[in-house]
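J.: okay, structure incoming, though there's no sequence with it:
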C-alpha cells in the first residue's frame, strides 16, 4: 500500500498533526461513509451537493441523473473536490472555546471522467456494492433505458488528504486546574435498524440485508 503523496491542494495547512499519510486510511474513510459531497464551480458560483459514490481500488465512482447540472459540468473535465466526513464524537471541554469534535475526513481533488459501456457498468456495480452490498446479485439488472438515464463518473484518488481527530478534551492548563466544568467525550453511534419490508413484497428479508445490522456500521462512531 503506497502512502499519500501531498500536492499543493491536498497539503494540510492547519492542525497538520491530524493528517494521515497512509493510503489505507483514505480507503477506510471512503469505505465507511455512505454519502460524499461533490464541490465544483457551476456557472460562476460554488456548488456543493450530496452525491452517491463507491470505490474500487484507487478509483472513486460518482453517480447521478443525466439531468443533473453538477454531474454534467463535472463530466466536462472541471476541477472538482469530493469530501467524506465521519463524525465520531462531540468533545466537551472546560472552556467553550476548546469544545471540539472527533472525526475522520477525506478530501479528494481532481478531474472526473465520464464513463460508458463496460466501465460504466463496473462503476454502477461498485456504487451498488457500497450502498447496498449484495443487491447487484440479488435484484433485477439495470436495463438499457435505466443505463441511459444515469451518469457515472470516475475520479482518481491520486490527489487526496485524510484528517483525523481522536482524542479527548484539550483544555488550557488553568481551566484544568480550576476543574469548574465537566469535560469529556460524547460518542456518536450510527447503526442500521430492523429491515422494513415493502407492503407489496412477499420475498423474505435476504441475508445480505439482515446481516448489515451487525456489520461495521454498528460500531461506535459510525
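T.: Thanks, I have the structure now. For clarity, every value in this text was computed on a predicted model and none was experimentally measured. Residues are numbered from 1 along each chain as shown.
J.: when you work out contacts or count neighbours from here on, use the C-alpha atoms and nothing else.
T.: Fine.
J.: name the single longest helix found in this protein.
T.: When every helix of the chain is counted residue by residue (DSSP state H), the longest turns out to be helix 117-131.
J.: next, the buried residues of whichever helix or strand comes after it.
T.: Secondary structure here is assigned by DSSP states H and E; on that basis, the next helix or strand after helix 117-131 toward the C-terminus is helix 135-138. Of the residues in helix 135-138, those buried under the neighbour-count criterion (16 or more other C-alpha atoms under 10 Å) are 135, 136.
J.: what about versus this one:
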C-alpha cells in the first residue's frame, strides 16, 4: 500500500540526513515555521558535487528561489532559479543536492569566547531535484521567484519572451526532507563567568531597506506601488 504524502502543514519529520547531531534542542518541528522562513528570506545556497573521479569537488552556489507549500512535490515545492548554460545544471539533475536558507537575527556576546554565538533561523532541504518542463508550472514558478524579491511585482511586468524562457532553468526540489533550527536570546554562559560580573547579551539584527533609487532612464517616473511597499516593509522602523 502506497503511503500518501504528508499534508503541507504536517510536522517536520527530519530523516537521518536532516537531523542535527549538535544543538538538537534548537530543532523546530513546526512546518509552518519553515514556510515562514522560506517566505521571508531571499537567497538560497545550493550545494552539490561537480566533476568525476579525482576531479570531483563540492560547490555551493547562491541562487534566487521561491517556495510553494502547496506545490506538486511531496511536502510542497522549493523552486530554484538558474540558467540552462550553467555548468552545474547537469550534475544537479544527476543526483542529490542540499539547499540551505539562513536568516541572521542577532550577534550573541558571551562572557567567554567559547559561548559567543549568533541568533539565526536556518533551513536545510535535501533531495533530488527535477527540471520543470511544464509550461504553466514554469511560468508560475518564475513569477513566484520575482515576487519573492518584490511581492506582487510579477503581475505588473510584461510576459517572459521565448528567448528568456529558453535561457532559463527552473528546478523543483521536494520540501518533504527538510529541517529547521532556530537560536534566539542571549548567551548560555557558565555560572562562574556570570558571577564574575562580565557583561553578556545580544545585538539584534534585521535587514533594512533604503529609499528606492530610480534607474537613469526612470528619472521622474513615480515609484511603483509594489516597489514602494517592499521598501517600506523593509524600512528602518
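T.: Structure's in. What do you need? Bear in mind that the values here come from a model prediction, so they are computed numbers and not experimental data.
J.: what's the longest helix of structure 1 packed up against?
T.: Helices and strands touching helix 117-131 of structure 1, as assessed by 3 or more C-alpha pairs under 8 Å, 6 or more residues apart in numbering; DSSP states H and E, comprise strand 45-56, strand 59-65, helix 135-138, strand 150-156.
J.: would you mind finding the most buried of those?
T.: Of all these, strand 150-156 has the most neighbours on average by mean count of other C-alpha atoms under 10 Å, namely a mean of 22.
J.: follow-up on the earlier one: of the helices and strands packed on helix 117-131 of structure 1, which is nearest residue 126 of structure 1?
T.: Residue 126 of structure 1 lies closest, by C-alpha to C-alpha, to one member of these: strand 45-56, at 5.3 Å.
J.: any chance you could map the strands in structure 1?
T.: Along structure 1, the stretches classed as strands by DSSP state E are 19-20, 35-42, 45-56, 59-65, 79-92, 100-111, 113-114, 150-156, 159-165, 184-187.
J.: of those, which is nearest residue 134 of structure 1?
T.: Of all these, the one in closest proximity to residue 134 of structure 1, counting by C-alpha to C-alpha, is strand 45-56 (13.9 Å).
J.: which residues does that closest one contact?
T.: When contacts are taken as C-alpha atoms under 8 Å, 6 or more residues apart in numbering, the neighbours of strand 45-56 of structure 1 outside the stretch itself are 30-31, 34-41, 60-64, 70, 123, 126-131.
J.: now do that strand: distance to the chain's middle.
T.: The chain centroid and the centroid of strand 45-56 of structure 1 are separated by 9 Å, computed with C-alpha atoms, centre = their mean, to the nearest Å.
J.: so where is it in structure 2?
T.: Taken onto structure 2 by TM-score structural alignment, strand 45-56 of structure 1 occupies residues 57-68 there.
J.: center of structure 2, which residue is that?
T.: Relative to the mean C-alpha position of structure 2, the nearest C-alpha, by C-alpha atoms, centre = their mean, is the one of residue 101, at 3.5 Å.
J.: looking at structure 1, name the residue matched to that residue.
T.: Counting by TM-score structural alignment, residue 101 of structure 2 corresponds to residue 84 in structure 1.
J.: and what of residue 165 of structure 2?
T.: Alignment note: residue 165 of structure 2 maps to residue 147 in structure 1; criterion TM-score structural alignment.
J.: give me the neighbour count for its match.
T.: 16 (other C-alpha atoms under 10 Å).
J.: if we can go back for a sec, adding distance to residue 174 of structure 1, write the strands of structure 1 out as a markdown table.
T.: Output for the strands of structure 1, formatted as a markdown table (distance: least, C-alpha to C-alpha, whole Å):
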| stretch | distance to residue 174 of structure 1 |
| --- | --- |
| strand 19-20 | 28 |
| strand 35-42 | 40 |
| strand 45-56 | 41 |
| strand 59-65 | 46 |
| strand 79-92 | 16 |
| strand 100-111 | 18 |
| strand 113-114 | 53 |
| strand 150-156 | 47 |
| strand 159-165 | 23 |
| strand 184-187 | 17 |
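J.: out of these, which comes closest to residue 137 of structure 1?
T.: Set against residue 137 of structure 1 and scored by C-alpha to C-alpha, the strands of structure 1 come closest in strand 45-56, at 16.5 Å.
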